[in-house]
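Undergrad: sharing a model prediction with you, sequence too.
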Amino acid sequence: MPRRPENLYAQYHAHIYFAPATLAQARELSERAGRELMVVVGRVHERLVGPHPHWSCQLAFDAAEFDEVIGWLDANRNGLDVFVHGVTGDDFADHTAHAMWLGEESALDLRMFRR
């Protein structure tokens, strides 16, 4: 199983990345996560949002669910890449130092977080 970000946070986000060809797969994964796990499923964005370099859907969950959610996502993502980060209020650190990947890593557009 992938390594948890180095600090334990109260909240986490997992962003499921997809492209037009994998939209249906991402929708199904997000819907299943909402039914089977203690996560809040955000909108499925068919456009770039925030620092994310791909279309995405956000899952929000508590630290108590971290191991279950990450294990489930890793086992069920079927080739989709997932970006996971803690939520501390420091967006730059959350998307860099407090982050991990399931699948292939992508470069985020961090310009919006520059201090």
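TA: Done, it's in.
Undergrad: please count neighbours and contacts with C-alpha atoms only from this point.
TA: Will do.
Undergrad: just the strands in this structure please.
TA: For the chain, the strands identified by DSSP state E occupy 11-18, 40-45, 55-62, 82-86, 99-102, in order along the chain.
Undergrad: how many other residues sit next to Asp21?
TA: Actually, residue 21 is Ala rather than Asp. Close neighbours of Ala21, defined as other C-alpha atoms under 10 Å, add up to 8.
Undergrad: check the strands of the chain for me and report the most buried one.
TA: Greatest average neighbour count among the strands of the chain goes to strand 82-86 (a mean of 25), per mean count of other C-alpha atoms under 10 Å.
Undergrad: what's stretch 31-46 in contact with?
TA: Applying C-alpha atoms under 8 Å, 6 or more residues apart in numbering, the contact partners of stretch 31-46 are 20, 27, 30, 55-62, 65, 68-69, 73.
Undergrad: next up, a structure to set beside the first:
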Amino acid sequence: MTGDQQTLIDTAYFAPSEPTVSIQNSKDIEEEIKEWHFHIYFFQQNEEQKQQALVLRDRVLALVKEGFFKVVPFYRVNLQPIGPHPIGSYEVWCPTEHFARAFSFFTLNRGGLSILIHPLTLYPLTDHTSRAVWLGASMPLDYSSLADVEEGPLGQYPKLKLGYSK
């Protein structure tokens, strides 16, 4: 490779350039997802998988107690389908500040369990569909119980006073 070729590569890949898009309004800067849900799924009739899910939940609770991360595992474990969730599940609320640590933990420790991860915004249907990601196999969800738009304050179940609603 000649010096001119290397200069061309360096310029093309490393040289700063002027942005081609300008910020038209503050929405690009101010709009940010503040809260997330991790839904851990298990086949409730499969005792081995159910135990794996409950052990993972106990580990989350222990790590919260030790201050490893600040998430809120719901105390309710759904042993039957509920809402859009087709099988046994429980959810863990996570603030954006601890998302990377929670995502890393679940990625490394989920075993064979499937986990749905979605943001919490005023658009529950969109959050559970086009904004959702899966660790492990995805599951078909029943979206009929989800509203297009939530009326009311944004936050983790304001009536429960959890998360930013606290």
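TA: Looks like it arrived, so ask away. Please read these numbers as outputs of a predicted model, since none were measured by experiment.
Undergrad: which one of the contacts of stretch 31-46 of structure 1 is nearest Leu80 of structure 1?
TA: Comparing the contacts of stretch 31-46 of structure 1 against Leu80 of structure 1 with C-alpha to C-alpha picks out Leu73 as the nearest, at 9.5 Å.
Undergrad: give the equivalent position in structure 2 for Glu68 of structure 1.
TA: Following TM-score structural alignment, the counterpart assigned to Glu68 of structure 1 within structure 2 is Arg101.
Undergrad: err, Leu108 of structure 1, not the other one
TA: The equivalent of Leu108 of structure 1 in structure 2 is Leu141 (alignment by TM-score structural alignment).
Undergrad: distance of its match from Gly111 of structure 2?
TA: Leu141 of structure 2 sits 21 Å away from Gly111 of structure 2 when distances are taken as C-alpha to C-alpha, to the nearest Å.
Undergrad: hmm, back to that, residue contacts, the residue nearest to the match of Leu108 of structure 1 when sequence neighbours are not counted?
TA: Counting by C-alpha to C-alpha, 6 or more residues apart in numbering, the nearest residue to Leu141 of structure 2 once its immediate chain neighbours are dropped is Pro84, at 5.1 Å. Contact criterion C-alpha under 8 Å, 6+ apart gives 141-146 as the residues in contact with Pro84 of structure 2.
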